[in-house]
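Chemist: everything below, folded, please.
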Amino acid sequence: MSVHRSGTAHRSRALGHPVARLRAVGVLLLACSLLLVHPARAADVPARGSAYMGMGVVAHDGQGGLPTPGDATQTEGVDVSSHQGNVAWSTLWSSGVRWAYTKATEGTYYTNPYFAQQYNGSYNVGMIRGAYHFATPDTTGGAAQANYFVDHGGGWSRDGRTLPGALDIEWNPYGAACYGKTQSAMVTWIRDFLNQYRARTGRDAVIYTATSWWTQCTGNHAGFASGNPLWIARYASAVGTLPAGWDYYTMWQYTSSGPTVGDHDKFNGALDRVVALANG
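Modeler: Okay, the predicted model is just below:
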């Protein structure tokens, strides 16, 4: 016991020495500088709500060339989110864009603050428009997110100008690629969302995904192809292999111009086919 007290007293006197204090301050400053140079890994994770369609496609599948011109008639479209702010829809219309999807919701915690300007603005210049939901299967169930989507802009009406809602299911920007779910659990989550969306709106939702993510996280499940139109994400000169079950794509997101400009898409058909999908 006496040795312990002596050692403690010695250390206390040593820390009281001016040189010791300067050394302690130096160590503290060095630690702070290291934290600034090497911030915590969590700082690299984007804020919840900031995800947008195709956010993980470039990182995982890369960015290739533009589509090769072919004989098939296709109709140009765009998809936007809060990153685009107030969109100049008349400019896009003049460039040949005829349909658009706007991010409405994410999880059960986020709504796009620019949704009204984007969703109604595209409609007002003459475009056929729709809304999409960025899925976060690790936060709440599929049915709950479908309800949130419908209640915050993802509904549908048979006016010939409103496309069915789209489920954006892709890489998780906030954590594990498959949101911590097994392939069978992911299929169940997606099914719950789609069933609830149909129950609320009478329409089958569009599925937006990338073949590589679909293969990794659903086991390349083929069970949705008969009812749900496919919106494939592939930034290359050709669509490439589609997920299992789908013989053709309805829409193709073929390039990402970055979050400030938006992504460009092609509808697999002339404008009358876009109208047909809107009418159901």
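Chemist: for the rest of this, base every contact and every neighbour count on C-alpha atoms.
Modeler: Fine.
Chemist: so what's residue 122 up against?
Modeler: Residues counted as contacts of residue 122 (Cα atoms under 8 Å, 6 or more residues apart in numbering) are 89, 99-100, 128-129.
Chemist: to check against the first, give me the structure of this:
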Amino acid sequence: MPLSDPGARGGFPRRRSPRTLRTLVGALAAALALLLAAPGPASADDDDPQAHPDFGSAFMGSTVLEHEGGNRTYVPPDVDPTATVEGVDVSSHQGNVAWSTLWNSGVRFAYVKATEGTGYRNPYFTQQYNGSYDIGMIRGAYHFALPNASSGAAQATYFATNGGGWSADGKTLPGVLDIEYNPYGSTCYGLSQSAMVDWIREFSDTYRAHTGRDVVIYTTTDWWTQCTGNNASFGATNPLWIARYASTPGTLPAGWGFWTFWQYTSTGPTVGDHNLFNGAMDRLQALANG
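Modeler: Have a look, this model is predicted:
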């Protein structure tokens, strides 16, 4: 019986021609080149900080000592205590706060972390926000900004609808935009100075649309200079919360002639970072009343 045709079904495999082999090798090489050239998964640091394993852990001032240094032990501020009001800021790191202890130590206002980006809410927010109110403090909420995660409008809306709102009850302070060094990646979140200014303005405008109040801006002079070009356009509308762990607040960012709040230490005598309001109690009450 004759052997089957080598090209027929059931016969010997057809021998590839040199041209066919060259074509296959070329195709494989091209496919490999495409795989090597294709971008890998986006870096959480650069593109999606909300995918970072530490997402949600940032808090007001969490990056300041690392980038700017300052007093690492408690140093009383060089101010007239009769012309200022003592306050704290807290986050999930403090857990359930003993507000009576803080009240008895002289603390009269508190800011509580509410949100971060558009995917984190402080699990202790209710105890901290309501607890400070119940003990008699004037309280407010803050948002940790992630400008490379989503738009300023999206984050302002998320904040305003998840604890960052304002009510004219005489006990609620306007919300705070905490914008500082990126804890998950590059200092300025990969944004140009002009893009950062636009992002902050969009956040501020959206927060005002939701609440009727101008958001307080928490930052440091060094970060503001690096990442906004020391933009001076917010000083006329947004109160400044300056962070500097020293006996004085130092040079302020452009546009602000005075500070409204000053975070002067990260190691206060009781829980939370400690802060001052620049004025007597009646002026803090006025800020709450709008």
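Chemist: the contacts of residue 122 of the first structure in helices, which ones?
Modeler: Judged by DSSP state H, the contacts of residue 122 of the first structure include residue 89 as members of helices.
Chemist: from the contacts of residue 122 of the first structure, which is closest to residue 120 of the first structure?
Modeler: Of all those, the one sitting nearest residue 120 of the first structure is residue 129; the distance, using Cα to Cα, is 8.3 Å.
Chemist: quick one: the helices in the stretch 1-150 of the first structure, in order.
Modeler: Remark: helices assigned in the stretch 1-150 of the first structure by DSSP state H, counting those that start in this stretch are 2-16, 18-37, 57-61, 89-94, 115-124, 142-151.
Chemist: residue in the second structure matching residue 209 of the first structure?
Modeler: When the second structure is aligned by TM-score structural alignment, the residue opposite residue 209 of the first structure is residue 219.
Chemist: follow-up on the earlier one: export the contacts of residue 122 of the first structure to TSV and append columns for distance to residue 175 of the first structure.
Modeler: Formatted as TSV, the contacts of residue 122 of the first structure follow (distance: Cα to Cα, whole Å):
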residue	distance to residue 175 of the first structure
89	34
99	32
100	29
128	34
129	31
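Chemist: any idea which of the contacts of residue 122 of the first structure is closest to residue 170 of the first structure?
Modeler: residue 100 (19.3 Å).
Chemist: can you get me a residue count around the aligned residue in the second structure for the closest one?
Modeler: By TM-score structural alignment, residue 100 of the first structure lines up with residue 110 in the second structure. For residue 110 of the second structure, the neighbour count with other Cα atoms under 10 Å is 27.
Chemist: returning to that earlier point: so of the helices of the stretch 1-150 of the first structure, which one's packed in deepest?
Modeler: helix 142-151 (a mean of 22; mean count of other Cα atoms under 10 Å).
Chemist: what's it in contact with?
Modeler: 104-108, 133, 135, 155, 189-197, 200-201.
Chemist: try it again at 6 Å.
Modeler: Helix 142-151 of the first structure has contacts (Cα atoms under 6 Å, 6 or more residues apart in numbering) with 105, 107-108, 189, 192-193, 196-197.
Chemist: can you check which part of the second structure that helix sits on?
Modeler: Counting by TM-score structural alignment, helix 142-151 of the first structure corresponds to 152-161 in the second structure.
Chemist: now do stretch 162-169 of the first structure
Modeler: The aligned range for stretch 162-169 of the first structure is 172-179, by TM-score structural alignment.
Chemist: you'd agree residue 27 of the second structure is in a strand?
Modeler: No: assigned with DSSP: H, G, I helix; E, B strand; the rest coil, residue 27 of the second structure falls outside any strand and is helix.
Chemist: and for it, the neighbour number?
Modeler: Residue 27 of the second structure sits with 12 neighbouring residues when counted by other Cα under 10 Å.
Chemist: what distance do you get for it to residue 280 of the second structure?
Modeler: 76 Å (Cα to Cα, to the nearest Å).
Chemist: hang on, the earlier thing: out of the helices of the stretch 1-150 of the first structure, which is closest to residue 178 of the first structure?
Modeler: helix 57-61 (13.1 Å).
Chemist: list the contacts for the equivalent of residue 232 of the second structure over in the first structure?
Modeler: Per TM-score structural alignment, the equivalent position to residue 232 of the second structure in the first structure is residue 222. Applying Cα under 6 Å, 6+ apart to residue 222 of the first structure gives the contacts 244-245.
Chemist: any idea how far residue 189 of the first structure is from residue 222 of the first structure?
Modeler: 15 Å.
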